[in-house]
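Q: Attaching a predicted model along with its sequence, questions to come.
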Amino acid sequence: MKRFAFALWLSAISLNAYADSANCHQKANTPESIAATMDQALQLKQQLNSQSDPVVILVRQGQDMSSRHLTWSHAGYAMRQPNGDWRVYHNLNTCEPLNQRSIYKVCMSFWLMTW
């Protein structure tokens, strides 16, 4: 039950994260959107630090995927580093060159902001 509550909490704080894999035009970030994302990253880090697991699965909804019968548009996993920091590993489709897929290792704030 605790893990379900964590997943529900994570999805709730990630609802305003921006993602549009069909559109390669980056949404302009505002100071407010960056501040909100950094706040979400801090909350996520605090929640992860309260867990004993060294690896967790992360999902977020960055766009409406209901037409494809999906809930989450992004998935990855976070690993606790030896120094206590967390790094998120996720697959990201890039626009240049079109539809190239790569695995990225990023900090939480970047994972929450990727489009």
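A: It's in.

Q: Please make it C-alpha for all contacts and neighbour counts, starting now.
A: Fine.

Q: Would you mind finding the longest helix in the protein?
A: For the chain, the longest helix by residue count, based on DSSP state H, is helix 31-49.

Q: tell me the angle of the helix or strand following that helix relative to helix 31-49?
A: Using DSSP states H and E, the helix or strand that follows helix 31-49 in sequence is strand 55-60. Taking axes from the mean of the first three to the mean of the last three C-alpha atoms, to 10 degrees, one finds strand 55-60 and helix 31-49 inclined to each other by 150 degrees.

Q: Flag every buried residue along strand 55-60.
A: V55, L58, V59, R60 (16 or more other C-alpha atoms under 10 Å).

Q: who's in contact with the closest residue to the first one other than its chain neighbours?
A: Leaving aside its chain neighbours, V55 sits nearest to M79 (4.5 Å; criterion: C-alpha to C-alpha, 6 or more residues apart in numbering). Residues in contact with M79, defined by C-alpha atoms under 8 Å, 6 or more residues apart in numbering, are P54, V55, V56, W86, R87, V88, Y89.

Q: Show me which of those residues are buried.
A: Among the contacts of M79, those classed as buried by 16+ other C-alpha under 10 Å are V55, W86, R87, V88, Y89.

Q: try it against this one:
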Amino acid sequence: MKRLLLIACLVLAAPAWAGRSCEENPMPVDDAVKSMDLAQKTFAALDASGAQVALLSRVGQDLSKYGLTYSHMGIVVRDHPEGRWTVVHELNECGTASSNLYNEGLGNFFMSGLFRYEAEIVVPNADTQARLAQLVASRTARRLHEPQYNMLSYAFSTRYQNSNQWVLETYAAASAPAGQVETRAEAQAWLKKAGFEPITLRIRSGTRLGARMFRANVAFDDHPFDRRMTGHIDTITTDSIVRFARNLDPATKVTTVR
């Protein structure tokens, strides 16, 4: 019975706000088994951490050529109305230029065609955890979400947003003095003042042009012109969030699950 309850917690999911689902090919059985195994290990690690809320990353694609490991981050909440250890995160709608916020169980979070079966758990201090729990259940989380999606959105522009940027700006709202961050502009102003530094990707003009022409969810017009023209793309990655969280609070705990 206990195992059945765990599986239910891992798999159950619901959209936080309405979104269009994608048609996907069935996942190979071996991949599904590995994904569920990672979900169970992550569930156990989260329980063992004693956390109420954590930041959770997965390896959805190979980003090694950029010196990156994890591709996507969400906020995982222990006592969530949708079930124990529910992930609240922004998802791009089927490769389009729009996104939505979703609540997903750990099983669904990892059942996404992972490149590598590994996860990273980031546990902030207790006060930040409590603020995050309040925020993801409030209207502030919606205000901090920009539905115009850009996989490589500029770190200090409100024109677009990528999935990790929503996590970062929500984390900013939880870390700033109460009431200081209610909008994306306020979040970005606070992040600048607090010393957040984005990751700079080197992307050549030919690659940028091809991405803009053939992918609806990639744009570069929010980036400063001089940086863009020299191939310097300053964006939000899980690595930049973890680095900032550790600099802001050295007591932040980071755990790898394999």
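A: Arrived safely. Not measured: the values here are computed from a predicted model.

Q: before we move on, back to that, matching residues in structure 2 for the longest helix of structure 1?
A: Aligning helix 31-49 of structure 1 against structure 2 (TM-score structural alignment) gives residues 29-47.

Q: what's the mean distance for the matching stretch versus structure 1?
A: Mean deviation of stretch 29-47 of structure 2 relative to structure 1 after superposition (mean C-alpha distance after the TM-score superposition for structure 1): 0.9 Å.

Q: that older thread, Throw the buried ones among the contacts of M79 of structure 1 into a markdown table and include secondary structure, thanks.
A: Formatted as a markdown table, those follow (DSSP: H, G, I helix; E, B strand; the rest coil):
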| residue | secondary structure |
| --- | --- |
| V55 | strand |
| W86 | strand |
| R87 | strand |
| V88 | strand |
| Y89 | strand |
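
Q: Just send those back as CSV, with distance to K2 of structure 1 too.
A: Below are those laid out as CSV (distance: C-alpha to C-alpha, whole Å):
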residue, distance to K2 of structure 1
V55, 16
W86, 20
R87, 22
V88, 21
Y89, 23
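
Q: Aligned to T71 of structure 1, what sits in structure 2?
A: By TM-score structural alignment, T71 of structure 1 lines up with T69.

Q: ok so its match is a strand residue?
A: No. With three-state DSSP as the criterion, T69 of structure 2 is coil rather than part of a strand.

Q: Please name the residues that touch it.
A: Neighbour list for T69 of structure 2: V59, D62, L63, D239 [criterion: C-alpha under 8 Å, 6+ apart].

Q: and what of G74 of structure 2?
A: L55, L56, S57, V87, V88, H89, E90, S163, N164, V167.

Q: hmm, back to that, can you give me the angle the one helix or strand the residue nearest to V55 of structure 1 maps to makes with strand 55-60?
A: Per DSSP H and E: M79 of structure 1 is located in strand 74-80. Relative orientation of strand 74-80 of structure 1 versus strand 55-60 (the same axes, to 10 degrees): 150 degrees.

Q: what's the mean deviation for strand 74-80 of structure 1 versus structure 2?
A: Comparison of strand 74-80 of structure 1 with structure 2 after fitting gives an average deviation of 0.6 Å (mean C-alpha distance after the TM-score superposition for structure 1).

Q: Ranking by neighbours, what's the top pick from the contacts of T69 of structure 2?
A: Neighbour counts for the contacts of T69 of structure 2 (other C-alpha atoms under 10 Å) peak at V59, which has 22 neighbours.

Q: Relative to structure 1, which residues correspond to whichever strand or helix holds V122 of structure 2?
A: Under the criterion of DSSP H and E, V122 of structure 2 resides in strand 116-123. Counting by TM-score structural alignment, strand 116-123 of structure 2 pairs with no residue of structure 1.

Q: Tell me which other helices or strands that strand touches.
A: helix 29-49, strand 53-59, strand 253-257 (3 or more C-alpha pairs under 8 Å, 6 or more residues apart in numbering; DSSP states H and E).

Q: Now do the helices in the stretch 101-250 of structure 2.
A: 106-110, 126-136, 139-143, 163-175, 184-194, 205-214, 225-229, 238-248 (DSSP state H, counting those that start in this stretch).

Q: give me the stretch of structure 1 that the fourth one matches.
A: The counterpart of helix 163-175 of structure 2 in structure 1, using TM-score structural alignment, is absent.

Q: Likewise for the third one?
A: Against structure 1, there is no aligned range for helix 139-143 of structure 2 (TM-score structural alignment).

Q: And for the fifth one?
A: Under the alignment (TM-score structural alignment), helix 184-194 of structure 2 falls on nothing in structure 1.

Q: So for structure 2, the centremost residue is which one?
A: In structure 2, the residue lying closest to the centroid (C-alpha atoms, centre = their mean) is M73, at 2.5 Å.
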